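A.B. asks: sequence first, predicted coordinates after that:
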Amino acid sequence: MRLIWNLFGLLGLLLVIAVIYAAVQLGPQLKNIGEFDSKALQTYAAIGKTLIETGNGPEATIWKMPVDEGLSAAEVEETMKFVANEHNIKNVGELPLYKEVEAISGEPSRYVKIFMFCNAMTAARMLDYSDAFSAYLPCRITMVEDTSGKLWLYTLNMDLMIHGGKKLPPALKEEAIEVKEIILDIMKRGAAGEF
């Protein structure tokens, strides 16, 4: 019986040492958590859930929408450009990746085209806050034909940029949320062919 009590005592001591070690190592960083956006935990939980479900890191950090059956890539593209114009967000570039693949390989390629949208003044304010936001610029929507021939729209999960760390200044956060809503509207209406 004494052996069992000694083992419990040893385990307790090891637990106390582990807690002290963790507090010393992580303590200074933990104070930053108090400055995080109120939706940070929710954002990381959603990313973690998708990561666990799919085992795919990129899949966990994007949003995707299926394109309605019967819509062509040209119809989706036309709709997305119309909606972007309606929201006064510029189409600043397009990369028809499938054409480049076909030119290099000499073989047909499934459709993959990247559309880049930007509100220059919001982008400038994001960069004034942190140069790391440049990796999110411009906002990209990719139209992808999957291996079964179905079209999908993909974009980065902007919640990570908006809610994933310390609180953004209120005006900047409001602008970032507005851009997120515009990109999602472009995708939603593009995927449905809704002018």
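C.D. replies: It's in.
A.B. asks: hey, let's count contacts and neighbours off CA atoms from now on
C.D. replies: Noted.
A.B. asks: how far is stretch 147-167 from where the chain is centred?
C.D. replies: 3 Å (C-alpha atoms, centre = their mean, to the nearest Å).
A.B. asks: now do stretch 98-112
C.D. replies: How far stretch 98-112 lies from its chain's middle: 27 Å, per C-alpha atoms, centre = their mean.
A.B. asks: and it, end to end?
C.D. replies: Taking C-alpha to C-alpha, to the nearest Å, the first and last residues of stretch 98-112 lie 5 Å apart.
A.B. asks: show me what counts as buried in that stretch.
C.D. replies: Buried residues in stretch 98-112, counted by 16 or more other C-alpha atoms under 10 Å: 98-99, 101, 110-112.
A.B. asks: put this beside the first:
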Amino acid sequence: MPHKLAYQQPIVTAADLSISRRLLKWITHFLAIFGLLLIGLSVLLYLQGQRATRIFDEEFIGFFGEFVVQIMKTDMASAMLIKIPLEPTITIKQTVASLKKYAEQLNLKLLASYPLHQELEAVTGKPYRFMEVFQFCDAQVATTLLNYNPDFAFHLPYRIILYQDAHNQLWLATLNLNLLLHGTQGMDPNIKIKVLKIQDNILKMMGASAHGA
């Protein structure tokens, strides 16, 4: 005759119930406090975000969004630049001559140019792809900018780089000033217009030179 197994019911004491209630109460309080902290943090971040956006002008968020997209596609260094590829039939000599011609027409003084690839070759003893830096300046606008904030000296003069990439494609590149200008607090709109006009002229120079105009 088979034996029946007898299971003993666990005995729950009043002390056990008291501990369970205290534990449940502690968990409830913890979750409530955590929820309050989360709400408080969300409010703080919202207020900080509102305060930060008031520092910039209404166009900054759009430019910043495009900047982030470019970082995700390339990297930080590339995302900060505006680049135009040269047409295959355009030579370096033609491009340099065109840059100088348009700079003179647009009242941008060529302060200096230096073939960076030659310096790299001299240091490493190995040939390097073509890379030349051109520095342009509009003295009146530069003076206005520096009077407003001398830290702008870091971004002067305006640079255009003519370089060859690893695939032998030639490019013209310059720093995108939109984030800098639209993200600067309290800048006089007239100053901003002048600098953006210079950037527009630089892009016209680059576009014309890249297409052999």
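C.D. replies: Structure received. Bear in mind that the values here come from a model prediction, so they are computed numbers and not experimental data.
A.B. asks: please state their TM-score.
C.D. replies: In this superposition the chains share a TM-score of 0.86, using TM-score structural alignment, normalised by the length of the first structure; 192 aligned residues with a C-alpha RMSD of 2.7 Å.
A.B. asks: and of the buried residues of stretch 98-112 of the first structure, the nearest to residue 59 of the first structure?
C.D. replies: residue 112 (16.8 Å; C-alpha to C-alpha).
A.B. asks: excluding sequence neighbours, find me the nearest residue to that closest one.
C.D. replies: residue 144 (4.5 Å; C-alpha to C-alpha, 6 or more residues apart in numbering).
A.B. asks: what about the helices in the second structure?
C.D. replies: With helices called from DSSP state H, the second structure shows them at 14-55, 60-73, 76-79, 92-105, 116-124, 139-148, 178-182, 189-210.
A.B. asks: could these go into TSV alongside distance to residue 170 of the second structure?
C.D. replies: Converted to TSV, the helices of the second structure look like this (distance: least, C-alpha to C-alpha, whole Å):
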stretch	distance to residue 170 of the second structure
helix 14-55	38
helix 60-73	20
helix 76-79	15
helix 92-105	8
helix 116-124	14
helix 139-148	29
helix 178-182	24
helix 189-210	9
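A.B. asks: can you say which of these is nearest to residue 86 of the second structure?
C.D. replies: Nearest to residue 86 of the second structure, of the helices of the second structure and by C-alpha to C-alpha, is helix 189-210 at 4.3 Å.
A.B. asks: in the first structure, what stretch matches the closest one?
C.D. replies: In the comparison with the first structure, helix 189-210 of the second structure aligns to the range 170-191 (TM-score structural alignment).
A.B. asks: next, the mean deviation of that stretch compared to the second structure.
C.D. replies: Aligned to the second structure and superposed, stretch 170-191 of the first structure gives a mean residue distance of 0.9 Å (mean C-alpha distance after the TM-score superposition for the first structure).
A.B. asks: residue 87 of the first structure and residue 98 of the first structure: what is the separation?
C.D. replies: Residue 87 of the first structure sits 28 Å away from residue 98 of the first structure, going by C-alpha to C-alpha.
A.B. asks: quick revisit: count the neighbours of whichever residue in the second structure pairs up with the residue nearest to residue 112 of the first structure for me.
C.D. replies: Using TM-score structural alignment, the partner of residue 144 of the first structure in the second structure is residue 163. By the criterion of other C-alpha atoms under 10 Å, residue 163 of the second structure has 22 neighbours.
A.B. asks: thought residue 163 of the second structure was touching residue 128?
C.D. replies: No. Residue 163 of the second structure lies out of contact with residue 128 (C-alpha atoms under 8 Å); the separation is 10.6 Å.
A.B. asks: show the contacting residues for the most centrally placed residue in the first structure.
C.D. replies: The residue lying closest to the centre of the first structure (C-alpha atoms, centre = their mean) is residue 157, at 2.0 Å. When contacts are counted by C-alpha atoms under 8 Å, 6 or more residues apart in numbering, residue 157 of the first structure touches 61-63.
A.B. asks: which of those map to contacts in the second structure?
C.D. replies: Retained in the second structure (both residues aligned by TM-score structural alignment, their matches' C-alpha atoms under 8 Å) from the contacts of residue 157 of the first structure: 61-63.
A.B. asks: picking that back up, which residues sit against the match of helix 189-210 of the second structure?
C.D. replies: In contact with stretch 170-191 of the first structure (C-alpha under 8 Å, 6+ apart) are residues 65-68, 76-81, 83-84, 87, 119, 122, 125-126, 139, 141, 152-153, 158, 162, 195.
A.B. asks: contact partners for residue 70 of the second structure?
C.D. replies: With contact taken as C-alpha under 8 Å, 6+ apart, residue 70 of the second structure is in contact with 78-79.
A.B. asks: now for it: what does it line up with in the first structure?
C.D. replies: Aligned partner of residue 70 of the second structure by TM-score structural alignment: residue 50.
A.B. asks: re the thing from before, skip the chain neighbours and tell me the closest residue to the residue nearest to the centre of the first structure.
C.D. replies: Per C-alpha to C-alpha, 6+ apart, closest to residue 157 of the first structure is residue 62, 4.5 Å.
A.B. asks: any idea what the one you found aligns with in the second structure?
C.D. replies: So, by TM-score structural alignment, residue 62 of the first structure is matched to residue 81.
A.B. asks: and if you look at residue 125 of the first structure?
C.D. replies: That one, residue 125 of the first structure, aligns with residue 144 by TM-score structural alignment.
A.B. asks: how far away is the nearest residue to that match once chain neighbours are set aside from residue 115 of the second structure?
C.D. replies: Excluding the flanking residues, the one nearest residue 144 of the second structure by C-alpha to C-alpha, 6+ apart is residue 191, at 7.2 Å. Distance of residue 191 of the second structure to residue 115 of the second structure, given as C-alpha to C-alpha: 32 Å.
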